[in-house]
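*Asks:* Let me see the structure of the following:
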Amino acid sequence: MIRLRHFILRNRYLGTSAFGTVRETVLLRNRPGMVLLAVMAMLVCGAIQAQEALRIAAIVNEEVISAYDLGARTAMLLAFSQQADKAETRRRLAPQVLRSLIDEKLKMQEAKRLSIRVGKSDIERAISQLELQNGLPKGGLDAFLSQNGISRSVLIDRIEAGIAWIKVVNRRLRAQISISGEQIDEMLAKIEKNKGKPEMLVAEILLPVDNPEHESEIGLLANRLVQQVKGGAAFTSLAGNFSQSPTAAVGGDLGWIKQGQLGGKLDATLAKLQPGQISNPIRTLAGYHILLLRERRTDPGAGSADITVSLQQLFIPVPKNTDPATQTAQMELAMSMGQKAKNCQDMKKLSEELDSPMSGSLGRVKIDSLPIELRTEVQDLAVDKASRPIRTNDGFIVLMVCEREKDSTDVQRRKVEQLLLDQRRSILARRYLRDLHRAAFVDVRL
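*Replies:* Prediction:
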């Protein structure tokens, strides 16, 4: 839906800013003849800007994706992936972002057809999960969006489409999938058998090729994503925006896997990667895969990742372009505050003293759902012991585990069952979306 009122108001503001209120007053007082010229120029500029914003990027079954929608989503992707907002970068990203917006339109249209709605509570839960994944306290995501000049509605639209699609897939496909107790037992036995063997922490991006006509286009997209990650873009953000795997919801995180678990070309590629390296696009029957090897370790066996912790966080900001002396001072402050905290009650008091929206309780969270940097720090951290300062893009984080709880056998079985369900549902969901594309009228104008 195009927000005409928003565009008009926005361009009025841009026009006023371009000329400046002080300068207009001087013209009015000293050169009346120039006033009309200035006003006309401002109106023309505003009209051009409004026309550009209202330009149609694509039509999906009679619903419009505007140039403004495309620009706003691109800006959000740039912020989340930590890329510089440059015209050339926007130009390269535009086709990728537009493809994602078209997919979301199709998903929302199918949800509407099935009378599936996404509630406010669904969205708030998803936002809380995003905050946990990114090591942010409650409200931290809103602060991030505000700092980067991004409307909250842009993120909500993306979240809503993701949740709606999950509900659509569950309603239409869940009955087609059955996981037996024997399959769960087999998976648990395999996990235990691999105890003590090397395993890898891997993230993925999957770009399916459902139509041979799109082979070249999707291959080009895969190569561009690899180059963007190598250029500094955040893998998790690109996975969340472009990957068609269920892992997109957690930034592409596959978790800890064993050599041989992915099979074929994917395993052969992983064996050659070093921690921190990203693969080139890998073509399989499913499409193009991009793999990121985060870490290698010796498998500790079943249940080691099935741990829930309650976390407190201190956040000491370091503004961009801060000189090295100030950065060192902030790190020492973080270290000092961590040493002062003897328990979580102390951490809570220190959070209040900092008066930072990104300090405070992170709530209860699964260790394996945390970003790798935080997960590595937390997994062996004793209760009521502050972590070392952890450097982030915006400052330093100090964490403390307040409680630690291991899942029961029943919980482990449910997690394995969910994993198997997700794997099978992913295949069926990709086929479902492919069929929606084939039946849709999609007119790309840009």
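*Asks:* Every contact and neighbour count from this point should use C-alpha atoms.
*Replies:* Will do.
*Asks:* Stretch 159-173: which residues count as buried?
*Replies:* 159-165, 167-169 (16 or more other C-alpha atoms under 10 Å).
*Asks:* ok, now stretch 193-210?
*Replies:* Residues 194, 199-210 are the ones in stretch 193-210 that count as buried (16+ other C-alpha under 10 Å).
*Asks:* all helices in the stretch 1-150 of the chain, in order from the N-terminus.
*Replies:* Using DSSP state H, counting those that start in this stretch, the helices of the stretch 1-150 of the chain run over 4-19, 21-30, 32-54, 67-80, 87-113, 120-133, 140-147.
*Asks:* One more, so I can put them side by side:
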Amino acid sequence: MSASFQSQGGSLKPGRKAWVKIAAVFCLLIGLAAGAPAALAQDELKIAAVVNDDVITQLDVFARLRAAMLSARLQDTPENRQNLLPNVMRSLIDDHLKAQEAKAQGVTVGDGEVNARIAGLAGRNNMSREDFESMLASNGILVSALADQIRADIAWSRLVQRKLRATIRITDAEINESLARAKSARGKNEYRLSQIFQAIDSPKDAPTVQQATQRLLDQLQSGADFASLAQEFSQDTSAANGGDIGWIRADEADPAVAAELARLGGGPEVKGKLIGPVQGTGGYYLVRIEDVRQATDSAVAPGSVHLIRLLWPLAPNASEKEVQSAQEQADGFAGKAAHSCQEFQTLAEDAASARFDDLGRVPVDDMPPEIRNMVMTQQVGEPSNAIRGDGGVAIFVVCDRGDTNGEVSRVAIADRLAAERLETLARGYLSDLRRAAYIDIRL
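*Replies:* Got it, this is the predicted structure:
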């Protein structure tokens, strides 16, 4: 992950580069990973970096480096360690920045959620939780380090959804424009893409970020697993899906990537091709073409969503005091930690003065404008802000936006447009945190 700092007497000032100091740790970590237990015991708790008020130890760096190589199926060689180390340092620093901001904004992640993720990783590796932890330990990876990384990822995703998604508005004009582009692209190529994105926080950082992206390409060409490197190092939300961004047309990709797609064309021979490093909007891209097909002109339906609601009823002639009381209760409840319709329904049992309703699947055309915009952009499973309507004050949760009968819906288009805009906002958010951070690399 990229940041921009410069060494000044051992400390790093916001917005300057200091990644050259990372080179000083190469020999140390190479020695540790090569099996020097005495050195590890002596150096593991030494401070590798300070991120605002947090400390990254040399053991943290070593564990993350080992985890990255294991996940990417890379041999533990001095060359591979040296190539991955700068990216690992950036990843660790960004994790601390994300966790710090989430904590400052009151976002919490329960141990149960983290344990469920670890259990899922074990299952995908066809192991029990105990065997998975033993495998990690035998490879020099602490489960606590993995848990910290997972917690930071969940917290950041939750913070971005809560803080930024509610600010997004997708208009009918934008949906119509997207539909027009899709119609004009009938018969043209669509690509299933995976990507790794490395952000540039300042123009002067571009060479450093290009080098970091090139190192990842070198690892891919040496046989590293793309999805694992994307999950570890990509600085966008597709990292959670191993870099998979689904099917898109060239006009929907970053212009720099679109130009490379146009150059390659759309024959079967492009499957598996790597593109990059390509400097696009905000950073460098590594892209792999997973598949290609021709776009079709599908029928478009208005769409519907499955909604549940918690309503604080108000009479048409309710007093200002009654309205204020309902609004305050709803505002307080909207901040509760629920991340699915089932969780929200359980929490709703404690709202004695409110009424819970499962509204089922509701056509978007039947909704008032303020509700329609909310359901098209609200994160699935997350409670909306309190909304005042004719019947009272309500909180809504979108359970799903699944299209029916194979139709493309305006809801799905709005959801995609909102996700793209959210990605841009999230990148800017993290970039701002990097620029404002105090970071001291002590290696």
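*Asks:* follow-up on the earlier one: mind giving me a markdown table with the helices of the stretch 1-150 of structure 1 and columns for mean neighbour count and distance to residue 445 of structure 1?
*Replies:* Shown next, in a markdown table, are these (neighbours: other C-alpha atoms under 10 Å; distance: least, C-alpha to C-alpha, whole Å):
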| stretch | mean neighbour count | distance to residue 445 of structure 1 |
| --- | --- | --- |
| helix 4-19 | 14 | 19 |
| helix 21-30 | 12 | 37 |
| helix 32-54 | 16 | 12 |
| helix 67-80 | 21 | 10 |
| helix 87-113 | 17 | 11 |
| helix 120-133 | 16 | 31 |
| helix 140-147 | 16 | 29 |
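*Asks:* Between these, which one is closest to residue 309 of structure 1.
*Replies:* helix 120-133 (11.8 Å; C-alpha to C-alpha).
*Asks:* Show me what that closest one packs onto, helices and strands only.
*Replies:* Applying 3 or more C-alpha pairs under 8 Å, 6 or more residues apart in numbering; DSSP states H and E, one finds that helix 120-133 of structure 1 contacts helix 140-147, helix 152-173.
*Asks:* Next, the mean deviation of the longest one compared to structure 2.
*Replies:* The superposed helix 152-173 of structure 1 is, by mean C-alpha distance after the TM-score superposition for structure 1, a mean 1.8 Å from where its aligned residues fall in structure 2.
*Asks:* Residue 263 of structure 2 corresponds to which position in structure 1?
*Replies:* Alignment note (TM-score structural alignment): residue 263 of structure 2 maps to residue 272 of structure 1.
*Asks:* show me what contacts its match?
*Replies:* For residue 272 of structure 1, the contact set (C-alpha atoms under 8 Å, 6 or more residues apart in numbering) is empty.
*Asks:* Name the single longest helix found in structure 1.
*Replies:* helix 409-439 (DSSP state H).
*Asks:* State the distance from residue 57 of structure 1 to residue 46 of structure 1.
*Replies:* As judged by C-alpha to C-alpha, to the nearest Å, residue 57 of structure 1 and residue 46 of structure 1 stand 20 Å apart.
*Asks:* I'd like the buried residues of stretch 159-173 of structure 1 written out as JSON lines, with distance to residue 33 of structure 1 added.
*Replies:* Output for these, formatted as JSON lines (distance: C-alpha to C-alpha, whole Å):
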{"residue": "159", "distance to residue 33 of structure 1": "52"}
{"residue": "160", "distance to residue 33 of structure 1": "52"}
{"residue": "161", "distance to residue 33 of structure 1": "53"}
{"residue": "162", "distance to residue 33 of structure 1": "55"}
{"residue": "163", "distance to residue 33 of structure 1": "57"}
{"residue": "164", "distance to residue 33 of structure 1": "57"}
{"residue": "165", "distance to residue 33 of structure 1": "58"}
{"residue": "167", "distance to residue 33 of structure 1": "62"}
{"residue": "168", "distance to residue 33 of structure 1": "62"}
{"residue": "169", "distance to residue 33 of structure 1": "64"}
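*Asks:* Excluding sequence neighbours, find me the nearest residue to the residue nearest the centre of structure 2.
*Replies:* Most central in structure 2 under C-alpha atoms, centre = their mean is residue 237, positioned 2.7 Å from the mean C-alpha point. Sequence neighbours aside, residue 423 is the residue nearest to residue 237 of structure 2 in space, at 6.6 Å (criterion: C-alpha to C-alpha, 6 or more residues apart in numbering).
*Asks:* again with residue 252 of structure 2
*Replies:* Nearest residue to residue 252 of structure 2 in three dimensions, chain neighbours excluded: residue 258, at 8.0 Å (C-alpha to C-alpha, 6+ apart).
*Asks:* Of the helices of the stretch 1-150 of structure 1, which is nearest residue 187 of structure 1?
*Replies:* Nearest of the helices of the stretch 1-150 of structure 1 (C-alpha to C-alpha): helix 120-133, 26.3 Å.
*Asks:* can you give me the angle the closest one makes with helix 152-173?
*Replies:* Using axes from the mean of the first three to the mean of the last three C-alpha atoms, to 10 degrees, the direction of helix 120-133 of structure 1 lies 110 degrees away from that of helix 152-173.
*Asks:* Determine how far helix 120-133 of structure 1 lies from the middle of the whole chain.
*Replies:* Distance, stretch centre to chain centre, for helix 120-133 of structure 1: 12 Å (C-alpha atoms, centre = their mean, to the nearest Å).
*Asks:* Next: stretch 56-68 of structure 1.
*Replies:* Chain-centre distance of stretch 56-68 of structure 1: 24 Å, with C-alpha atoms, centre = their mean.
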